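>>> Output the structure for:
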Amino acid sequence: MKPPRPRPRGNPQQRAGDETVAGLAARKAAARLLAAVVDPRTPLDGLTDNEHGHPQYKALDSRDRALVRAILVTALRHRMTIAALLAKRLEKPLPPNATALAHILHVAAAQILFLDVPDSAAVDLAVTHAKSDPRTLRFAALVNGVLRSLARAKETELAPTLAATSEAPQWFVRRLAAAYGAGKGQAILEAHRHEAPVDFTVKADPQLWAERLGGIVLPTGTVRVERPKAAVTDLPGFAEGAWWVQDAAASLPARLFGDVTGQRVADLCAAPGGKTAQLILAGAHVTAVDTSKNRLARLAQNLERLGLSAEFVQTDLLDYRPAELFDAVLLDAPCSSTGTIRRHPDVPWTKTVADVEKLAALQRRLLARAVTLVKPGGRIVFSNCSLDPIEGEELCRAFLSESAEVIADPIRPGEFIGLDAFLTSEGTLRTTPADLALESPGISGLDGFFAARMQRAV
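Next up, the predicted model:
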């Protein structure tokens, strides 16, 4: 099908009337937010924040907000498969100035291919959307034809297209292959196609809470539920603070200190506070440091629900000058978050190689500062949720070789229950979404995480 040239004028009365069509506002919001993610690379979480999100999103009721988020997550998770199937139905690519049309098509295709939305509704709403926008008015017939063709062919074309496609931009595919090899890189990409399960760190008795929440206990002690039966805040144990949500991989770095009973430990870049809570439960006196006032306030609320307490310091870590050095410090550094793509499928579309390199440079400066906050002989744990070695293995290797103030403190096999499978030959910890294969993809995997333990020289 050949797209006609766009015409910049439409019928204002027709467009105004279309706003009353049931479901149209949600589809318009989905297309607008998809554009904001893939064009100026705006993170999805900010756009869909219930208090500070995009105005079109906040104007919707809770049910439509949930639909918009489902459409967006699906459209981003399967972006390359959707693009391939749409391209088969076009005689030539859409013109560069037809981005609004591309987003309408992607929003509708996500519903047709992957969501429980009637094909006819997805097609009709997309056509109405196209007619209501002067940028896409003349494309309405194209939208109708392409999407009806897609609906007819999905049973035969979807599976082979999924098998032949990698759901990520090429820069990210190349980085994974270089870091992990083609086979494991592809396994990670395949894991990203599946929604992550929900993991819970429990204060005590994981087996009891696995039974109450309808999940399993992982080898690391985390309780995992594939699909909770209710909203997190409505689950048993939430109100009494028996647990908190935390990916199994994210729970590992705080364990690397060993016995911290009675020690003064700084959790740097601490919010939202899962690791802070772990350290407190382990018996440490914790100082939670974060640059954001709002994030610290949320951390405080989380700890209050859990019945835990810590000292809070709002400051830029690079400016932090505590009155007394700490026995240990944890730096879970800001990073590219490429290890969390199962939960945040916008990440590869909102980041670039330049972003990864810039964040790695920031982490190097933060790590150098973190070392100065710990007593001689004290431990430093550095971690982040990136899959890229320049934010993990390569960064730590270079830091240790260049710094006389710190030495490696390798994690030894058998030192911690459930961690041996994730240890590297250098004694660091590395997890990926392709690890921890269990009975089904929906219950398998971990966030991508790196952690290294060091000691300040005496």
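>>> From now on I want contacts and neighbour counts done on CA atoms only, so please keep to that.
OK.
>>> any idea which strand is longest in the chain?
strand 374-384 (DSSP state E).
>>> contact partners of that strand?
Here strand 374-384 makes contact (Cα atoms under 8 Å, 6 or more residues apart in numbering) with 253-254, 256-257, 325-335, 337, 367, 370-371, 391-392, 449-458.
>>> In helices only, show me the residues you listed.
L367, A370, V371 (DSSP state H).
>>> before we move on, the earlier item: buried ones among the contacts of strand 374-384?
The neighbour count (16 or more other Cα atoms under 10 Å) marks 253-254, 256-257, 325-335, 337, 367, 370-371, 391-392, 449-457 as buried among these.
>>> here's the other one to compare against:
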Amino acid sequence: MPKTASDLPESLAARMGALRLMAHVLRDGRMLGDGASGLEGPAAARALRLAGLTLRHMGRADALLAQRLDRQPAARTRDILRLALVEIFEDGAAPHGVVNDAVAMTRQSPKSVKQAGLVNAVLRALSGPEGRAEWDALPPPALPPWLRKPLAKAWGQDRLRAIEAAHLVSPPLDLTPKPDAQILPEGARLPTGSLRLAGGQVSALPGYEAGAWWVQDAGAAIPARLLGDVAGLRVLDLCAAPGGKTMQLAAAGADVTSLDLSEGRLRRLRENLTRTGLSTEIVVADALEWTPEAPFDAVLLDAPCTATGTIRRHPDLPHLREARDVEALTMLQYKLIDRALTFLRPGGRLVYCTCSLLPVEGEHQVTAALKRHPDLAAEAPDPAEFGLPPEAASPHGLRLLPDLWAERGGIDGFYMALLRRPE
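Now for the predicted structure:
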């Protein structure tokens, strides 16, 4: 067998790259986008797509394999089987080529070479019409228990199942246009104002070079709009990277300060600001220790959270988060809300939001903040004003769940609220 990725057929190289990315997530505990496939160009893109697709449907692959295997094979062999089944049943790949490459990958490692016959037999047995029927009958994979239990309590079993079904659908591409954008790709305008596309290479889309838009889920584009007209106001974007909300505020005419703890994450913001021709003051600092020279008219706090509302875009998240993460994050959110309030002038406004499905990171945080600060007022928005259905109304704010607009391709889970300091 060839030993370097450049010597391999493109299909086999991409599948091996996907296998490496899956191992980064499942064994090394790293985000999918942080892993290295060992590839470049189209093969790297295909490897990333296949790894994400497999992680999205991994529960279904495991359920199908459990009916055929008496015992679990080695981890690498199990990943090869998962990848092959998902590529056949969800990506529409020709079974013959997938099976051949799966066997070849099994033979490449001393840890799995003896299981090549098993891989060949299982995949050939499952890749026919009977296997297809079994696959199609499988329910969506269940979320991990630490997440499933509080979601069932908060939203009910029916809504939980709808959320899990929404996570199976590969999300579309959402763009936020600049108000004066002249060149835009063809897509559907959502009621929220975002532009939704089926997909495509981002840098090749019309308006990219002109900086007419940026990639931002429709749900993530709403919190900045809660602040209303910000033209001429001093606005602080806390935890700003990667910068979608910063660009919204700057494009609306605000004098924006963008603060984030990570210089690495801010690099992407700097690149997007250059491309879009927008400008902000960028500060690399810990929000809990930094002090501004003067108070702000408004603060937007997109607080660090479990990011469980973005599982539809990041199918690796259920494999990386744990119940113990929630407590540490909720304590940080608590502190950040109190700190953000000190940055506001009298009468100033704070938008608090998290891309989490858990009320403890959303509704509960705002309810607790109102109790800690009796003079603080919550201004509950009307969902219709932001193009949302009545069901998006939630205590003190707006609540988005991934099954919202299922017929349009869904939306990221978010909670957001607008708070005002007294004059």
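>>> Now the TM-score, please.
Superposed pair, TM-score by TM-score structural alignment, normalised by the length of structure 2: 0.93. Supporting alignment: 421 aligned residues with a Cα RMSD of 2.2 Å.
>>> Let's have the ones in helices among the contacts of strand 374-384 of structure 1 in JSON lines, adding distance to L76 of structure 1.
Shown next, in JSON lines, are those (distance: Cα to Cα, whole Å):
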{"residue": "L367", "distance to L76 of structure 1": "33"}
{"residue": "A370", "distance to L76 of structure 1": "36"}
{"residue": "V371", "distance to L76 of structure 1": "39"}
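>>> What's the match for L401 of structure 2 in structure 1?
In structure 1, the residue paired with L401 of structure 2 is T432, using TM-score structural alignment.
>>> how near is the residue lying closest to its match once chain neighbours are set aside to E391 of structure 1?
Ranked by Cα to Cα, 6 or more residues apart in numbering and with sequence neighbours excluded, the top spatial neighbour of T432 of structure 1 is G448, at 4.0 Å. G448 of structure 1 sits 12 Å away from E391 of structure 1, going by Cα to Cα, to the nearest Å.
>>> Make sure L83 of structure 2 is indeed in a helix.
Yes - assessed with DSSP: H, G, I helix; E, B strand; the rest coil, L83 of structure 2 lies in a helix.
>>> and it, what is it in contact with?
Applying Cα under 8 Å, 6+ apart, the residues near L83 of structure 2 are R15, L19, L50, A51, T54.
>>> Please give the element, helix or strand, for the last one.
Element membership for T54 of structure 2 (DSSP states H and E) is helix 41-56.
>>> rewinding a little: mean shift of the longest strand of structure 1 relative to structure 2?
Here strand 374-384 of structure 1, set against structure 2 after superposition, deviates by a mean of 0.9 Å using mean Cα distance after the TM-score superposition for structure 1.
>>> in structure 2, what residues pair with that strand?
Going by TM-score structural alignment: strand 374-384 of structure 1 matches residues 344-354.
>>> need the strands for the stretch 201-350 of structure 1, in chain order.
216-217, 223-225, 243-245, 264-268, 285-290, 311-314, 326-332 (DSSP state E, counting those that start in this stretch).
>>> Kindly present those strands as JSON lines, with separate columns for distance to A210 of structure 1.
Below are the strands of the stretch 201-350 of structure 1 laid out as JSON lines (distance: least, Cα to Cα, whole Å):
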{"stretch": "strand 216-217", "distance to A210 of structure 1": "5"}
{"stretch": "strand 223-225", "distance to A210 of structure 1": "6"}
{"stretch": "strand 243-245", "distance to A210 of structure 1": "11"}
{"stretch": "strand 264-268", "distance to A210 of structure 1": "28"}
{"stretch": "strand 285-290", "distance to A210 of structure 1": "28"}
{"stretch": "strand 311-314", "distance to A210 of structure 1": "31"}
{"stretch": "strand 326-332", "distance to A210 of structure 1": "27"}
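>>> what's the closest of these to A153 of structure 1?
Nearest of those to A153 of structure 1, taken as Cα to Cα: strand 223-225 at 34.3 Å.
>>> which residues of the stretch 51-200 of structure 1 fall in helices?
55-58, 62-77, 79-87, 99-114, 119-132, 140-163, 170-191 (DSSP state H, counting those that start in this stretch).
>>> Dump the ones you listed into CSV; add distance to R321 of structure 1 as well.
Converted to CSV, the helices of the stretch 51-200 of structure 1 look like this (distance: least, Cα to Cα, whole Å):
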stretch, distance to R321 of structure 1
helix 55-58, 40
helix 62-77, 41
helix 79-87, 46
helix 99-114, 49
helix 119-132, 56
helix 140-163, 52
helix 170-191, 37
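>>> So which of the ones you listed is nearest N302 of structure 1?
Nearest to N302 of structure 1, of all these, is helix 62-77, at 23.5 Å by Cα to Cα.
>>> Provide the aligned range in structure 2 for that closest one.
Against structure 2, helix 62-77 of structure 1 falls on residues 41-56 (TM-score structural alignment).
>>> what's the answer for stretch 341-360 of structure 1, then?
Using TM-score structural alignment, stretch 341-360 of structure 1 pairs with 311-330 in structure 2.
>>> Would you mind listing the buried residues in the matching stretch?
Those would be 311-321, 326, 329-330, for stretch 311-330 of structure 2 by 16+ other Cα under 10 Å.
>>> what's the answer for stretch 372-392 of structure 1, then?
Quick answer for stretch 372-392 of structure 1 (16+ other Cα under 10 Å): 372-376, 378-392.
>>> now stretch 170-187 of structure 2
So for stretch 170-187 of structure 2, counting by 16+ other Cα under 10 Å, buried means S170, P171, P172, L173, D174, L175, T176, P177, K178, I183, L184, P185.
>>> Map the fourth one across to structure 1 for me.
Correspondence of L173 of structure 2 to structure 1, assessed by TM-score structural alignment: V198.
>>> That match: what's it in contact with?
The contact partners of V198 of structure 1, taken as Cα under 8 Å, 6+ apart, are R224, V225, E226, R227, P228, V245, Q246, D247.
>>> Buried members of those residues into ChimeraX, please.
With 16+ other Cα under 10 Å as the criterion, this ChimeraX line picks the buried residues out of the contacts of V198 of structure 1:
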select :224,225,226,245,246,247
